[in-house]
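> Just to be clear, the model below is a prediction. Sequence and coordinates:
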Amino acid sequence: MNGLEKGKVLFEKQEYKEAIIELTNFLLEQKNNADALYIRAICFRKIEAFEKSIADLSTILIRLPDEATLFCERGISYFYNKNMNAALIDMNKAVALDPNNPFRYSSRAYIRANIDVEGAIEDYKKAIELDPEDAISLNNLGLLEENVGKMSSAKNRFNAANKIIGYYPDKRDEIQENKKIENQSQEKNTIGKIMLNVFIAKATRKEYFAYLKSIFKK
């Protein structure tokens, strides 16, 4: 088992620092190996070494400048590094390259919610149009609509999300939820406290490796 294979195993075990060591040693011999750079970039992000994550993804993008997922991943790293402008530039590029992928819109929406609520609402609507079963986008869209006073629409979004995940609150839960919504509508900044993290929910390790198989043999 070489360093790349060991790194993948450690990554799957969520042993990110150990994975970085194996991948870095492997890259000493194959410095431009996109598989190793990609996994290491995600590992760096997991341990909050965001600039190193951005650097690895930027290196791959020199070779693969038309891969939407790479722009999306770098945008996520920019976001966690608190560089919103760079994050949105990368997310815009990801949307342009992959306009029929709902995750591109929900990813951009999650970032836009911090600076452009109306824009985020439109992105979540587009994500749901492309994937009506996206309970996470429905939930987050409901929260944003709630934040701008669209309480009836927000409630419909929450109900749709609950139906998808198979959660059916009883009447008491519904009354308590209505009171919660009323209280939240009086607060100015409730979004970040309860919005589901699109990146954590969608960007699973399984997706990473499926993605690697699809593009890094080009």
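Cool, got the structure. Numbers count the residues shown, from 1 in each chain.
> alpha carbons only for contacts and neighbour counts from here, please
Will do.
> And for K193, the neighbour number?
Other residues near K193 come to 7 when the count uses other C-alpha atoms under 10 Å.
> Pull the distance from the host helix or strand of it to the chain's centre.
K193 belongs to helix 191-194 when elements are defined using DSSP states H and E. Its chain's C-alpha centre lies 16 Å from the corresponding centre of helix 191-194 when counted by C-alpha atoms, centre = their mean, to the nearest Å.
> what does stretch 150-159 give?
Going by C-alpha atoms, centre = their mean, the spacing between the C-alpha centre of stretch 150-159 and its chain's C-alpha centre is 23 Å.
> got another, please set it beside the one above:
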Amino acid sequence: MDDKSHYDAGLAKVNENLFESAIEDFTKAIALNPNNPHYFNQRAVCYLNINKFDLSLFDMNKSIELDDKYAYFYSCRGFLKTKMKDMEGAIDDYEESLELDPQNDITYNNMALALESMGNMNKAQKYYKKSNEILGYDPEKRELNEEQTYMVDKEESTSETAKTEPSESKLKEHIDQVNTENEEANSEEKKKIAKEVFTKKSTFKEFLGFIKNGFKLDKDDQD
């Protein structure tokens, strides 16, 4: 097998949450081609998922060393640094990522979360606002723009909870509610959903839809 085949095999295992096995595939890909930054980044993500933060940081540093103009690498490392409680380092990486990709709503949101955790709410609100603008979400009107997935009736009554920007506290409330209503749900899947809210744009939009819908699941989701 060539390096690309090992890499593709690793990606398939990541989709199945087989992170340790995926690491083996990415390691084989790196051995055959040590100059591809994406191989290191994907292995780093696997290490992150199994809480081997030091190994993850090493690989993320290597991916940036190989390609220091790819915004996603900085965003990934910023997210890792929040897990390592290095908020200042995370903010530095998010700033670098936004310089390279100034229209990434997820990075703005993650920056806001890092600032909020440091008690800098005023600055955090600015980043939440920018994230919402890019996404097309108006927390005051509780609506998304027409081209977005979720729409809200303008005549629908608003609540104080729905007016606030997304934060980790809201995510926790959401997860607690899901835990109560679905006691037999797989716990690892819930952790994956929680992480994806802040790393995948599609899941982030679904979370915003959940907020604007008054923290109620759509009927289609309940079936």
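Happy to help now that I have it. Everything numeric in this text was worked out from a predicted model, so none of it was measured.
> Can you pull the TM-score for these?
The TM-score (TM-score structural alignment, normalised by the length of the first structure) is 0.67; 164 aligned residues with a C-alpha RMSD of 2.8 Å.
> that older thread, for the helix holding K193 of the first structure, name the packing helices and strands.
Of the remaining helices and strands, those touching helix 191-194 of the first structure by 3 or more C-alpha pairs under 8 Å, 6 or more residues apart in numbering; DSSP states H and E are helix 135-147.
> corresponding residues in the second structure for the helix it packs on?
Taking TM-score structural alignment as the measure, the second structure aligns residues 105-117 with helix 135-147 of the first structure.
> ditto for stretch 60-75 of the first structure
Alignment of stretch 60-75 of the first structure against the second structure: residues 29-44, by TM-score structural alignment.
> buried set for the match of helix 135-147 of the first structure?
Residues of stretch 105-117 of the second structure classed as buried by neighbour count (16 or more other C-alpha atoms under 10 Å): 105-116.
> Kindly report the same for stretch 57-77 of the first structure.
Taking 16+ other C-alpha under 10 Å as the neighbour-count basis, stretch 57-77 of the first structure is seen to contain the buried residues 57-61, 64, 67-77.
> Stretch 56-63 of the second structure too?
Of all the residues in stretch 56-63 of the second structure, those buried under the rule 16+ other C-alpha under 10 Å are 56-57, 59-63.
> number of nearby residues for L48 of the second structure?
Neighbourhood size, L48 of the second structure [other C-alpha under 10 Å]: 20.
> how far does the match of stretch 60-75 of the first structure sit from the chain's center?
From the chain centre to the centre of stretch 29-44 of the second structure is a distance of 22 Å (C-alpha atoms, centre = their mean).
> For that stretch, give the distance from the opening residue to the closing one.
Length of stretch 29-44 of the second structure, first residue to last, C-alpha to C-alpha, to the nearest Å: 13 Å.
> Just say helix, strand or coil for the residue nearest the centre of the second structure.
Relative to the mean C-alpha position of the second structure, the nearest C-alpha, by C-alpha atoms, centre = their mean, is the one of T199, at 1.4 Å. Applying DSSP: H, G, I helix; E, B strand; the rest coil to T199 of the second structure yields a three-state assignment of coil.
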